[in-house]
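Participant: sequence and predicted structure are below.
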Amino acid sequence: MTGHPRATEPPERKTPAGPGRVAAGVRRAARRTLTAAGVPVLLVLVWWIHSTVSASFYVPGPDRVARAFAETWFSSRLVDDALPSVVRLLAGYALATLAGVGLGVAIGLSPRLRAAAEPVLEFFRAIPPPVLVPLIMLLAGIDDGMKVLVIASGCVWPILLNTVEGVRALDEVLSDTCRMYGVRGASRLRHLVLRGAGPQIMAGLRQALSVGIILMVISEMFASSSGLGFTIVLFQRGFAIPEMWSGILLLGLLGYTLAVLFRRLERRVLYWYYGRGGDRA
């Protein structure tokens, strides 16, 4: 006995990308570029008009700052001052990450430890990190270790507090499921705790990055002989105003570059949170 053959739908054909689709993609890319560059171009234009109208010695024009930037930082200063600052920033940031995530996970998982540590955390959290610079100088000296500790002392708090809140907000259903299936120890820490608290941890790391850049500059203004903060203050005291502005511009470019790199890292680490297309952003 033979039955009627089943009617099958023809496979969907993928239409090749024609000139219209390519042109639309180019227009979208151009629109995104113009949107991203619109505000910076407007600010530079306002800056140029202000410097032309006022002719202030302390606000040089963008052309003078650009020339000073090329002469100052496309030289040995990039290795002698900018590179050491970046190394100190990354070292302090890494130290704060290890301490903040480690302590945050322990405090978040233990209600007793959280109750005992909360008053101390709130006390030290209220102290502005720049106030601790003289104390850290007395305890750690004036070498690079002091600067790394200053950066770590400020970066650790957003990481620690966000990690605690992320661990506390873990899904109880997932916790019970892991307990029922015998997922314990390192597996539970990796697959449940760190992954579940991952968005909060990354939010703390993002906040700590901007705090670290600020403390990097502040730490280099005290008893230092190199670094971006030291160089900017040196230019200011010598009335090298365009060079001082070029250092501030370099700091802004450094912060923007680190923020873009961190955003890409965050998308890759939290690919399950942002979706399949998150790593392409």
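Facilitator: That came in fine, so what should we check first? Numbers count the residues shown, from 1 in each chain.
Participant: only C-alpha atoms for contact and neighbour calcs from this point on.
Facilitator: OK.
Participant: ranges for the helices of the chain?
Facilitator: Assignment of helices within the chain using DSSP state H yields the ranges 19-54, 62-73, 77, 83-109, 111-125, 133-140, 144-168, 172-180, 185-188, 195-196, 198-220, 228-237, 241-269, 271-274.
Participant: ok, Leu138 to Gly182 distance?
Facilitator: Leu138 sits 50 Å away from Gly182 when distances are taken as Cα to Cα, to the nearest Å.
Participant: for Leu45, same thing?
Facilitator: Computed as Cα to Cα, the Leu45 to Gly182 distance reads 63 Å.
Participant: what does Gln236 give?
Facilitator: Between Gln236 and Gly182 the computed distance is 63 Å (Cα to Cα).
Participant: this is the other structure I want to compare:
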Amino acid sequence: MKRKALNWSLGVATPVLLVAAWWVASANSVNTFFPPLSAIMVRFRQLWLFDHFGSDILLSLRNLLLGYAVATVAGVVIGFVTALVPVARWALDPVIHFLRGIPPVALVPIFISLIGFGIEMRVASIALAALFPTLIATVDGIRSVDTTLKDVSSVYRLSRGERLAQVYLPAAGPQIASGMQVSLQVAFIVMIASEMLGSSEGIGAMTLLAQQSFMIPDMWAGILLLGVIGFGANLVFELLKNRILAWHAGSRRLANS
């Protein structure tokens, strides 16, 4: 318990100290490209808590959640099919490994050419880029299910649906969750890239516009907001994962004791 409290304290203290150091180091700055943190925070409050909250923050979060949801559902479904159906495995494995080798940001210009600059382009590019970590983690998780569990499900004559829901999904759950977490990070990166390359709305577009217009405090405020959202999204995912997979952590503690 003491170790957990110490780790939590360090996790809180380190960002606070870094922000304090940034505040002190930039307090008297006259460098145009390194403004005082106090000036950045003023613009952060004006831009992102009032002016552009509904028009840009909510828009970006909607695209992120839609693309990520599509990627998660498709990744899990295709992963199950690829892992459990031999014909699908032979047919899809080369395509999956080819497409996942393409840098996610490189997909954005392709979707701009095919779909245009609308919301559909941003959601589609996020979904395709975020698909592969979840898909590959699902395939690996299903393939690594203990053969004893498979034999027991056969002995009890579970139906295919019962095997998927009661055997394969719980056994592969921790690995699938890890893939989903990576997919969330990829989706966040592509969300920003799609807005910077093909949009005049959203956090990424506003941050790029500020840089191009030499509104440097606004640019820093946008970067700060992206960091806060990325950190918050990962934190929420960790909390949900720990709650949903609490049984897995308990079984590991029992195995190690």
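Facilitator: Arrived safely, thanks for sending. All values reported here derive from a predicted model rather than from experimental measurement.
Participant: just the TM-score for the two chains, thanks.
Facilitator: For this chain pair, the superposition-based TM-score is 0.91 by TM-score structural alignment, normalised by the length of the second structure; 253 aligned residues with a Cα RMSD of 2.2 Å.
Participant: next, count neighbours for whatever residue of the second structure lines up with Val164 of the first structure.
Facilitator: Superposed on the second structure with TM-score structural alignment, Val164 of the first structure falls opposite Val139. If you count neighbours by other Cα atoms under 10 Å, Val139 of the second structure ends up with 24.
Participant: can you count the residues close to whatever residue of the second structure lines up with Asp81 of the first structure?
Facilitator: With TM-score structural alignment as the criterion, the equivalent of Asp81 of the first structure in the second structure is Asp56. Residues lying near Asp56 of the second structure (other Cα under 10 Å) number 20.
Participant: let me see the contact set for Asp56 of the second structure.
Facilitator: Residues near Asp56 of the second structure by Cα atoms under 8 Å, 6 or more residues apart in numbering: Glu201, Gly202, Ile203.
Participant: in the residues you listed, which residue is surrounded by the most others?
Facilitator: Neighbour count (other Cα under 10 Å) singles out Ile203 as the most crowded of these, with 27 neighbours.
Participant: leaving aside the residues adjacent along the chain, what's closest to the match of Asp81 of the first structure?
Facilitator: Counting by Cα to Cα, 6 or more residues apart in numbering, the nearest residue to Asp56 of the second structure once its immediate chain neighbours are dropped is Gly202, at 4.2 Å.
Participant: let me see the contact set for the aligned partner of that neighbour in the first structure.
Facilitator: Residue correspondence, TM-score structural alignment: Gly202 of the second structure in this structure matches Gly227 in the first structure. Contacts here follow Cα under 8 Å, 6+ apart; on that basis Gly227 of the first structure touches Asp80, Asp81, Ala82, Leu83, Pro84, Ser85, Val217, Glu220.
Participant: dump those into a markdown table; add distance to Glu243 of the first structure as well.
Facilitator: As requested, the contacts of Gly227 of the first structure are exported to a markdown table (distance: Cα to Cα, whole Å):
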| residue | distance to Glu243 of the first structure |
| --- | --- |
| Asp80 | 16 |
| Asp81 | 14 |
| Ala82 | 14 |
| Leu83 | 18 |
| Pro84 | 19 |
| Ser85 | 17 |
| Val217 | 16 |
| Glu220 | 17 |
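Participant: in ChimeraX, select just the buried ones from these.
Facilitator: Per 16 or more other Cα atoms under 10 Å, the buried members of the contacts of Gly227 of the first structure correspond to this ChimeraX selection:
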select :81,82,84,85,217,220
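Participant: farthest-apart pair in the contacts of Gly227 of the first structure, please.
Facilitator: Spatial extent of the contacts of Gly227 of the first structure (Cα to Cα) is set by the pair Asp80 and Val217 at 15.1 Å.
Participant: so for stretch 254-262 of the first structure, what gets flagged as buried?
Facilitator: Within stretch 254-262 of the first structure, the residues that qualify as buried are Gly255, Leu258, Phe262, counting by 16+ other Cα under 10 Å.
Participant: which residue in the second structure lines up with Val44 of the first structure?
Facilitator: Alignment note (TM-score structural alignment): Val44 of the first structure maps to Val19 of the second structure.
Participant: ok, Phe262 of the first structure next?
Facilitator: With TM-score structural alignment defining the correspondence, Phe262 of the first structure maps onto Phe237 in the second structure.
Participant: and if you look at Ile201 of the first structure?
Facilitator: So Ile201 of the first structure corresponds to Ile176, using TM-score structural alignment.
Participant: which ones are touching its match?
Facilitator: Contacts here follow Cα under 8 Å, 6+ apart; on that basis Ile176 of the second structure touches Val76, Thr134, Ala137, Thr138, Gly141.
Participant: would you turn those into JSON lines with distance to Val152 of the second structure and neighbour count?
Facilitator: Conversion of those to JSON lines gives the following (distance: Cα to Cα, whole Å; neighbours: other Cα atoms under 10 Å):
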{"residue": "Val76", "distance to Val152 of the second structure": "24", "neighbour count": "23"}
{"residue": "Thr134", "distance to Val152 of the second structure": "27", "neighbour count": "29"}
{"residue": "Ala137", "distance to Val152 of the second structure": "24", "neighbour count": "24"}
{"residue": "Thr138", "distance to Val152 of the second structure": "21", "neighbour count": "32"}
{"residue": "Gly141", "distance to Val152 of the second structure": "18", "neighbour count": "23"}
